[in-house]
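From the sequence below, what's the structure:
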Amino acid sequence: MGIVASLDIDAQKGFSPLCPNELPVAGGDEIAAALNAQAALASLRAGSKDAHPRNAAWVVTDPAGMLLPLDLPNADLTWPAHCVPGTPGFELLDGLPAPIDYDFFIWKGVEPDLHPYGACFHDLAERRSTGLIEFLLARDVDTVLVGGLATDYCVKTSVLQLRRAGFRVIVHLDACRGIAPETVAQARTQMIEAGAELAQTLTHVQQLLDA
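Model (predicted):
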């Protein structure tokens, strides 16, 4: 087996019931222990955060206006303000390392006209790398264990990006939570079709690594 990395995707309070006015994902505040256990199976640990300004072009103040299409190059849907630096929603979940203590860390969506989902690129056209792929390649990583928030958006997109870059990807479902059952089901199908392996439990992740 080659070198294994673990990736915590946007495991932030803004995607949990701790911040009900942002994008609370049911159970989003319950995954820190599963992410830490997943990281214990890996040699390297990477993480990402959404880091959005309040004046972002895609922000809507009324939740009813969420998920409407936008005709912008790098923001495809409207969303409520979330994960604004300096607010509680920007913080990682309690129990996770500080960003500085990861081996590699990404802040994404900092510019007001950018709303990327995946951890590998800053733009929707995937022209501007965050450096994650390059970091993993430089350290001879061949397998990435993935968990985080939310399954149907940022986790899915990151998994598809990593697969296109040639990595083996194991999605640890106990370390993920999703927004809606329908879109989570679609995301699982897309990830499997892309060649990702889905493991519900840490034991299943270990079995796949040992196979």
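
From here on, just use CA atoms for contacts and neighbour counts.
Will do.

To what extent is the nearest residue to A81 once chain neighbours are set aside buried, counted in neighbours?
Computed as Cα to Cα, 6 or more residues apart in numbering, the closest residue to A81 that is not its neighbour in sequence is V59, at 5.5 Å. If you count neighbours by other Cα atoms under 10 Å, V59 ends up with 20.

isn't V59 right up against D76?
No - when contacts are counted by Cα atoms under 8 Å, V59 is not listed as touching D76 (11.4 Å).

So H115: helix, strand or coil?
Following DSSP: H, G, I helix; E, B strand; the rest coil, H115 is assigned to coil.

Next, the second sequence, to be compared with the first:
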Amino acid sequence: MKALLIVDVQNDFLPGGALAVNDGDQVIPVINALQDHFDLIVATQDWHPSDHGSFAANHPGRNVGEFIDLNGVQQILWSVHCVQESVGADFHTDLERDKWAAVFQKGTQKTVDSYSGFFDNNRQGDTGLSSFLKKEGATDLFVCGLATDYCVKFTVLDGMSEGFNTYLIADGTKAVNLEVGDYARSIKTMEQHGARIITSKDLIM
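Now for the predicted structure:
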């Protein structure tokens, strides 16, 4: 069975949000069009406590973009984003959600970040996404959403490590691009690990 996985299409990652991805809103019509072509659709949602360790604001004297050691993992510091129960953590209102089977929240523990929709960055916390997909009979996983160079990339890599035939829908994702070329490097990394890179046109005939 084919499953569509929508990663973090939330207000804070969209234009005007606290951690906006350039042109991030352009993925919404692509993702909406894709949903009619899948029987199983799930999504991930960044869902941070306000005192999360990845927020620069919680480390006096430190700035966004700096790295710290967070519970044994090198962690880049971000602006405050996707705080639990906030408008910024909500999915964009234009994103169709009627067919979603489940939403998997991540980044809920303040001492560890979670880019992947499957596991936290320490790989000690499991969101339950993999077991859900396997229980539903999913074999092929099609990933889209935000952002290519962080949460999407690590979700794709973990999807493959969990045994799914994993595809990235390239026109259904946008990158943060903290450094020029991050999008292209992320695509290359996913492809080198075995992900297949496609576009929505390959699915919508």
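
quick one: whatever residue of structure 2 lines up with the residue nearest to A81 of structure 1 and L40 of structure 2, what's the gap?
The equivalent of V59 of structure 1 in structure 2 is F55 (alignment by TM-score structural alignment). Between F55 of structure 2 and L40 of structure 2 the computed distance is 33 Å (Cα to Cα, to the nearest Å).

residue contacts, the nearest residue to G194 of structure 2 once chain neighbours are set aside?
Spatially, and ignoring its direct neighbours in sequence, G194 of structure 2 is nearest to M160 (7.5 Å; Cα to Cα, 6+ apart). Neighbouring residues of M160 of structure 2 by Cα atoms under 8 Å, 6 or more residues apart in numbering: T166, G194, A195.

how about a cut-off of 10 Å?
By Cα atoms under 10 Å, 6 or more residues apart in numbering, the residues touching M160 of structure 2 are D140, L141, F154, T166, Y167, M190, H193, G194, A195.

quick revisit: any idea how far D90 of structure 2 is from the match of V59 of structure 1?
Taking Cα to Cα, one finds F55 of structure 2 at 18 Å from D90 of structure 2.

How is the counterpart of A5 of structure 1 in structure 2 assigned, secondary-structure-wise?
Under the alignment defined by TM-score structural alignment, A5 of structure 1 is paired with A3 of structure 2. Counting by three-state DSSP, the backbone at A3 of structure 2 sits in strand.

V141 of structure 1 matches what in structure 2?
Aligned counterpart of V141 of structure 1 in structure 2: A138 (TM-score structural alignment).

Count the residues that sit near the closest residue to its match other than its chain neighbours.
Excluding the flanking residues, the one nearest A138 of structure 2 by Cα to Cα, 6+ apart is M1, at 4.5 Å. Counted with other Cα under 10 Å, residues neighbouring M1 of structure 2 total 13.

hang on, M1 of structure 2 packs against I41?
No - between M1 of structure 2 and I41 there is no contact under Cα atoms under 10 Å: 11.1 Å.

Read off where stretch 155-164 of structure 1 ends up in structure 2.
Using TM-score structural alignment, stretch 155-164 of structure 1 pairs with 152-161 in structure 2.

Tell me the buried residues in that stretch?
Buried residues in stretch 152-161 of structure 2, counted by 16 or more other Cα atoms under 10 Å: V152, K153, F154, T155, V156, L157, D158, G159, M160.

Could you report the separation of the residue nearest to A81 of structure 1 from G178 of structure 1?
Distance from V59 of structure 1 to G178 of structure 1, by Cα to Cα: 21 Å.

re earlier: what sits in contact with each of M1 and I41 of structure 2?
Common neighbours of M1 of structure 2 and I41 (Cα under 10 Å, 6+ apart) are L133, L141.
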